[in-house]
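A.B. asks: attaching a predicted model along with its sequence, questions to come.
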Amino acid sequence: MKAVIPRIMFAAAGSSSGKTTITCAVLQALLEQGVNPAAFKCGPDYIDPMFHTEVIGTKSRNLDLFMLSEEVCRYLLVKNSEQSQIAVLEGVMGYYDGLGIGSTVASSYHLAAVTQTPVILIANCAGSAISIAALIQGFCHFRPDNGIKGVILNNLTPSLYPQYKEMIEKETDIQVVGYFPKLKECALESRHLGLITASEVEDLQQKMKLLAIQARESIDLKQLLRIAGRAAEIDYHEAAIEKISAVKIAVARDKAFCFYYQDSLDLLETLGAELQYFSPLDDQAVPECDGLILGGGYPELYTGQLARNTSMLASIRHVLSNNTPCIAECGGFMYLLERIADKDGKPYPMAGYLEGDAVLTDKLNRFGYITLTAQKDNLLCDKGGKINAHEFHYSDSTANGSNFTAVNSSGSKTWDCIHADENLVAGYPHLHLWGNPEFARSFIRKCGSFRTARMG
């Protein structure tokens, strides 16, 4: 099948180049001009899509070419752009940076090539004059199918922009479509897992409106729309997903548990799930359900509040003791342990369904893409079942589990992880269920069996 999807990707030479700020600024500006955008993030990051979502009012999606196949990425791009006039993709890291030092696999460049998306390169001009032209020229000629159709100059003053634009267009064969100055009042703070989440930013909507004003003043939005409109048709295959069972799944969602891939949740709904969101921070009990999902997030920042909510902790233990099917990822897994120690080393009691402690460290642990292989039959798959996943956490635990084997993307390291049995999969790895939809089907079937038994 073929689809016509006007689309662009914002990419850069490296991280911290302004991709998220400019992406949000353009999304907000387009909305205010009556253009309805869809938003996507290249790679596994959970936080940047939260900012997109706050701007456009509907969920931003992740397109990750390690966790998902090329065919699935094309399908999800088309599916989630159907009601929109333009798809805006935000890149990850440097444009060509992929799985390893010498690889472009799973990079922004790889995704742009797979989806034939025109690219706007964001060039950070701080501390550079004519050298910025050399950098731009290098990016535009590093690969023959680079897809770069324009450049936005970041961290540049209005007075210098005309000179930089003239110089760059003289020295390179790329058009400059605008600039963005440094806006201290719109800066987004960071912490140990990247930017703070959108819900924690004070006056976020006001900041986004200021960003949109700047985008209208200094970025040629009409030219961006023209570039997006010239994108080639996308070839894709419709995925065959049919309802399995009508079940109710409780999903933890608040400031402590907020890392979810929206397409994974949508897949569960298509398979028959009714999702019921609840807050382990504020609610007293898990809603009546046939399955439970505890996603990742920042439980280490809310240890005191989580520990004080003894009613919810008791409810979690009760639900799991009744063999309710449960997926617990990263922060959700930590919540099921006996204790979480905060950044000062002070331990706080958690659900205690699994033996062991989680402790914050000063470095990332087992960071990166992995392939998981089941060592026994479990809630999500039979022994030998595989799915690509990723880990990204500053904590570690005394009980990481041993029912799956993880292999890093280079194949150089292997370790055991995840507690898994017929009712539970709990561990540090993050899964995207479109990476292996059979995992989602297995979960729904198990929830359906549990519902049948529960309803008598």
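C.D. replies: That came in fine, so what should we check first?
A.B. asks: when you work out contacts or count neighbours from here on, use the C-alpha atoms and nothing else.
C.D. replies: Noted.
A.B. asks: now for the strand or helix carrying residue 332, which elements pack on it?
C.D. replies: In the assignment (DSSP states H and E), residue 332 maps to helix 331-336. Contacts defined by 3 or more C-alpha pairs under 8 Å, 6 or more residues apart in numbering; DSSP states H and E place helix 331-336 against strand 291-294, strand 296-297, strand 424-427.
A.B. asks: let's see it at 7 Å
C.D. replies: strand 296-297 (3 or more C-alpha pairs under 7 Å, 6 or more residues apart in numbering; DSSP states H and E).
A.B. asks: tell me what the strand it packs on is packed against?
C.D. replies: strand 257-259, helix 331-336.
A.B. asks: winner for burial among the ones you listed?
C.D. replies: Each of the helices and strands packed on strand 296-297 was scored by mean neighbour count; the highest is helix 331-336, a mean of 28, by mean count of other C-alpha atoms under 10 Å.
A.B. asks: quick check: what element follows it along the chain?
C.D. replies: Remark: after helix 331-336, the chain's next helix or strand is strand 339-341, criterion DSSP H and E.
A.B. asks: next, the one to line up against it:
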Amino acid sequence: MKEISAPRIYISAFKKSSGKTTVSIALSKILSRKYKLLTFKKGPDYIDPMWLELASNNPCFNLDFFFLKDQIYSYFVNKIDQSKCNFFLIEGNHGLFDDIYLDGKTSNASLAKITKTPVVIVVDVSELGRSLVALLKGMVDFDKDVFISGVILNKIQSVRQEKKLIEAIKNYTDLPILGTLPAQSVSITQRHLGLTSILQEEKNKN
């Protein structure tokens, strides 16, 4: 089995609606200024990939356990080889360990292990305090084979909350804090299947 040496990250979260797609889009835009970036989306989602394609200026490919079955790794490697890109981003769906199966065999965590990709956790901290540390430690300890490489604190409510959360994370964990984002009044609207499409957003503006 071919090993992948290319730099890559897997954007995940505790739960859905944490802001991971918005963060993934922003990171794709930023990374594409420095790297030739290729993005992937877990599952059969077709809306989020439209946003990732727009941000990265490259196609976005789906990594879905149902359609690809045990071919996910080879499909992933082939897309990397064909792309000639030098940085790769995978956006997960739902929470890191969420799955319809008890053993989590089709979860984000499983996909991160299969693709050997470090995970960045995006956390909606709008209603969290010091308990965030317990949640993060639980994430890290739940499956030691998943490499959680850092955390992004999203929807920070105040400077005081940000300071307290950073102090708690640094004191009780070894997780790098990769970024903090304040609560925003501007966002991409959501529907029952996730974000609205690019076309719908343009229509809403008009």
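C.D. replies: Looks like it arrived, so ask away. Computed from a predicted model, the values in this text were never measured in an experiment.
A.B. asks: overlay them and tell me the TM-score.
C.D. replies: After superposition, the two chains reach a TM-score (TM-score structural alignment, normalised by the length of the second structure) of 0.89; 200 aligned residues with a C-alpha RMSD of 1.9 Å.
A.B. asks: can you check which part of the second structure the helix holding residue 332 of the first structure sits on?
C.D. replies: Under TM-score structural alignment, helix 331-336 of the first structure corresponds to no residues of the second structure.
A.B. asks: next one: that helix to chain centre, how far?
C.D. replies: 19 Å (C-alpha atoms, centre = their mean, to the nearest Å).
A.B. asks: what are the ranges of the helices in the first structure?
C.D. replies: Secondary structure of the first structure (DSSP state H): helices at 19-32, 47-56, 70-79, 108-115, 131-141, 161-171, 204-218, 221-229, 262-270, 303-308, 310-321, 331-336, 437-455.
A.B. asks: nearest to residue 93 of the first structure, of the ones you listed?
C.D. replies: With C-alpha to C-alpha as the criterion, residue 93 of the first structure lies closest to helix 108-115 of the helices of the first structure, at 8.0 Å.
A.B. asks: name the helices or strands packed onto that closest one?
C.D. replies: Helix 108-115 of the first structure packs on no helix or strand, going by 3+ C-alpha pairs under 7 Å, 6+ apart.
A.B. asks: compared with the second structure, how much does it deviate?
C.D. replies: For helix 108-115 of the first structure, the mean distance to aligned residues of the second structure following superposition is 0.5 Å (mean C-alpha distance after the TM-score superposition for the first structure).
A.B. asks: angle of that helix against helix 70-79?
C.D. replies: 80 degrees (axes from the mean of the first three to the mean of the last three C-alpha atoms, to 10 degrees).
A.B. asks: helix 108-115 of the first structure aligns to what range in the second structure?
C.D. replies: Under TM-score structural alignment, the match for helix 108-115 of the first structure is residues 108-115.
A.B. asks: what about the matching stretch, distance to the chain center?
C.D. replies: On C-alpha atoms, centre = their mean, the centre of stretch 108-115 of the second structure falls 12 Å from the chain's centre.
A.B. asks: any residues touching it, and which ones?
C.D. replies: For stretch 108-115 of the second structure, the surrounding residues in contact (C-alpha atoms under 7 Å, 6 or more residues apart in numbering) are 10, 73, 92, 96-97, 104, 146.
A.B. asks: so how do I select the buried members of those residues in ChimeraX?
C.D. replies: The following ChimeraX line selects those of these that are buried, judged by 16 or more other C-alpha atoms under 10 Å:
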select :10,73,92,96,97,146
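A.B. asks: what about the contacts of stretch 108-115 of the second structure, which are in strands?
C.D. replies: Judged by DSSP state E, the subset of the contacts of stretch 108-115 of the second structure located in strands is residue 10.
A.B. asks: for residue 192 of the second structure, state which of the contacts of stretch 108-115 of the second structure is nearest.
C.D. replies: Among the contacts of stretch 108-115 of the second structure, and counting by C-alpha to C-alpha, the member closest to residue 192 of the second structure is residue 92, at 16.8 Å.
A.B. asks: distance of residue 97 of the second structure relative to residue 121 of the second structure?
C.D. replies: 12 Å (C-alpha to C-alpha, to the nearest Å).
A.B. asks: ok, residue 84 of the second structure next?
C.D. replies: 27 Å.
A.B. asks: compare the two (neighbour count), which wins?
C.D. replies: residue 121 (25 against 11; other C-alpha atoms under 10 Å).
A.B. asks: my guess is that one contacts residue 16. True?
C.D. replies: No. Under the contact definition of C-alpha atoms under 7 Å, residue 121 of the second structure does not touch residue 16, with a separation of 11.7 Å.
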